[in-house]
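Peer 1: Show me how the following folds:
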Amino acid sequence: MHDLIEALLLGIIEGITEFLPISSTGHLLIAERWLGHRSDLFNIAIQAGAILAVVLIYRERLWQLAMAFLRPGHAAAMADARVYGQPPREYAYRLAAAFGVTAVLGVLVKKLGFELPTEVAPIAWALLAGAVWMVLAEQLAARRAAVLGERAAITWTVAILVGVAQVVAGVFPGTSRSAATIFVALLAGTTSRAAATEFAFLVGIPTMFAAAAYELVDVVGSGEAAHEDWSALGVAFVASAITAFAAVKWLLRYIQTHRFTVFAVYRAVLGLALLALVPAAD
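Peer 2: Okay, the predicted model is just below:
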């Protein structure tokens, strides 16, 4: 029972933090210091739960983009065929470009043998640096929006930079993939918070699916899956999916009328608290 409760907590942490701009990897690495390290398969499962939640939320948009390829004539005739002012097929090409950049750079990082740090200190510093980056980026983005007006279209530049940002966030736990991608989009020309956030989340779907599949192949090949606690894994998967669904739904409503400042404050407070606890934690 104790193990199931720990799995439940880890699933909830993953679900809440995966798409909020506060770093899921950083939170999980810290949580595992007290709740115990989990297998790679377990981590894949809770990430898959979060991905499933976002797929369900954006199911209509994903269907629209799929139809743009499968039935382009039908999609073009639809009144809602455009995605933030762009034809669905054009928007989908931008998504593919962002994912392609992430895939190529991600494989390169893997080949170089990069491993995530397990110490608290670098995660804490990344949280603090990310807090400062978010405040400055939002100020710059607001000034650009005042000058350029509302721009929701995703350009090729935005798509490529979002792809790079995903890899940078993966290399430095505590950075936050969603924070990096959303603010890169805002600074690169997409002044609409809603449009930048949706593109960042949609790019995250194939990226996270690919990363989970890559890790799953290794796990199955190593025989690790045979020793997995499937009850705990199932509990964590469901908890992650439910909490991610609620967290993303809340965030999409929140950003309609609020800035991201509250997340920057949270990151700063957490980062400082972790630095204060580093001697005890390590």
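
Peer 1: only C-alpha atoms for contact and neighbour calcs from this point on.
Peer 2: Will do.

Peer 1: As a check, name the ranges of all helices in the chain.
Peer 2: With DSSP state H as the definition, the chain shows helices at residue ranges 2-17, 24-35, 40-57, 59-70, 72-77, 88-111, 120-148, 156-171, 177-188, 193-222, 230-254, 261-281.

Peer 1: any idea which of those is most buried?
Peer 2: Mean neighbour count (mean count of other CA atoms under 10 Å) peaks for helix 177-188 among the helices of the chain, with a mean of 25.

Peer 1: how far away is the residue nearest to I44 when sequence neighbours are not counted from V171?
Peer 2: Closest residue to I44 apart from its sequence neighbours, by CA to CA, 6 or more residues apart in numbering: A212 at 5.5 Å. Distance of A212 to V171, given as CA to CA, to the nearest Å: 16 Å.

Peer 1: try D218
Peer 2: D218 is 19 Å from V171, by CA to CA.

Peer 1: R61 too?
Peer 2: 29 Å.

Peer 1: ok, now A264?
Peer 2: Distance from A264 to V171, by CA to CA: 20 Å.

Peer 1: now do V164
Peer 2: Between V164 and V171 the distance is 11 Å, computed by CA to CA.

Peer 1: Then T157?
Peer 2: 22 Å.

Peer 1: what do you get for L8?
Peer 2: L8 is 27 Å from V171, by CA to CA.

Peer 1: another one to check against the first:
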Amino acid sequence: MDDLVKAVIMGIVEGLTEFLPISSTGHMIVTGKLLDFTGDRAKTFEVVVQLGAVLAVLMLYWKRFMNLLSFNLKKPGLNILHIIIGMFPASVLGLVLHGFIKDYLFGPKTVVVSLIVGGLLLIAAEKIRRRPSAETLDDITYRQALGIGCFQILSLWPGFSRSGSTMAGGMFFGVKKEAAAEFTFLMSVPIMLGASGVDLIKSREFLEWSDTGLFLTGLLASFVVAMIAIVTFLNLLKRISLTWFAYYRFVLAAVVFFVLL
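Peer 2: A predicted model of the protein is given here:
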């Protein structure tokens, strides 16, 4: 199969799964194995293609980002400090553990375990969630932002899911799941930009200019699909429980186990 076709497929998978609590990284690893798209270049592609999803968030929430960039901490509601607090725990640990994560946690075996554990977390969040004290983004407190950020640490384990861990954390801390999802979208932008930048710098030794077309193709596919996925997911959250996503994770874990292991 041509590499550009693989890039389109991988981009679609990334855009579709990045903001769902089912682990985009887990899906990318599995898809890469099935497409025989592996190695150092593929690992970097899996990180950089997330920029397409980042652009989708920026496009859909550009007004919110413009307000955040005003750095007005006295204005009621969500501000840039909420985002900084939320992204701080996972950002620090991500930088410290970057090499370990790429060398030891990117693989089908670790993904199977994280899919199951992450699914159990979603079920627990639905079962023991508190009555929401934060109905919207602007109701989220600094304490809740920090709590969500601490849960985001779990997403450093490939297969766990950033949106799954943060939404569950938000529900444990009294944030309505739709608001927690949107906070995740906003918080993911600087984190994913940083992760992609660090990965590109550390991977410059084995990347070539000829890879540019491959990366841009995947990024574009990811952007288009993520635009659709974000809007669809937020509407879906109003109708269904996170438990259904947990069941999907269990099925996917079984598929990964029997097909790839």
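
Peer 1: Quick one: residues contacting E18 of structure 1.
Peer 2: S24, T25, Q47, A50, S178, A244 (CA atoms under 8 Å, 6 or more residues apart in numbering).

Peer 1: Could you find the counterpart of L51 of structure 2 in structure 1?
Peer 2: Counting by TM-score structural alignment, L51 of structure 2 lines up with A48 in structure 1.

Peer 1: does its match really touch F237, like I thought?
Peer 2: Yes: if you go by CA atoms under 8 Å, A48 of structure 1 and F237 touch, sitting 7.3 Å apart.

Peer 1: distance from stretch 118-125 of structure 2 to structure 1 after superposition?
Peer 2: On superposition with structure 1, the mean distance recorded for stretch 118-125 of structure 2 (mean CA distance after the TM-score superposition for structure 1) is 1.4 Å.

Peer 1: Tell me the counterpart residues of that stretch in structure 1, please.
Peer 2: Mapped onto structure 1 using TM-score structural alignment, stretch 118-125 of structure 2 spans residues 130-137.

Peer 1: Could you list the residues in contact with the matching stretch?
Peer 2: Applying CA under 8 Å, 6+ apart, the set of residues contacting stretch 130-137 of structure 1 is 174-176, 179, 183, 187, 260-261, 263-265, 267-268.

Peer 1: TSV please, covering the residues you listed and showing distance to I123 of structure 1.
Peer 2: Formatted as TSV, the contacts of stretch 130-137 of structure 1 follow (distance: CA to CA, whole Å):
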residue	distance to I123 of structure 1
G174	5
T175	8
S176	11
A179	15
F183	20
L187	24
F260	20
T261	20
F263	16
A264	15
V265	16
R267	11
A268	12
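
Peer 1: Farthest pair within those?
Peer 2: Greatest spacing in the contacts of stretch 130-137 of structure 1, by CA to CA: L187 and A268 (21.6 Å).

Peer 1: Quick one: map F215 of structure 2 onto structure 1.
Peer 2: With TM-score structural alignment as the criterion, F215 of structure 2 pairs with L233.

Peer 1: Hmm, that match is touching D40, no?
Peer 2: No: the pair L233 of structure 1 / D40 is not scored as a contact, 11.0 Å apart, by CA under 8 Å.

Peer 1: what's the spacing between the corresponding residue of structure 1 for F258 of structure 2 and W125 of structure 1?
Peer 2: With TM-score structural alignment as the criterion, F258 of structure 2 lines up with A276 in structure 1. Taking CA to CA as the measure, A276 of structure 1 falls 12 Å from W125 of structure 1.

Peer 1: go on, A211 of structure 1?
Peer 2: A211 of structure 1 is 25 Å from W125 of structure 1, by CA to CA.

Peer 1: And G106 of structure 1, by the same measure?
Peer 2: 23 Å.
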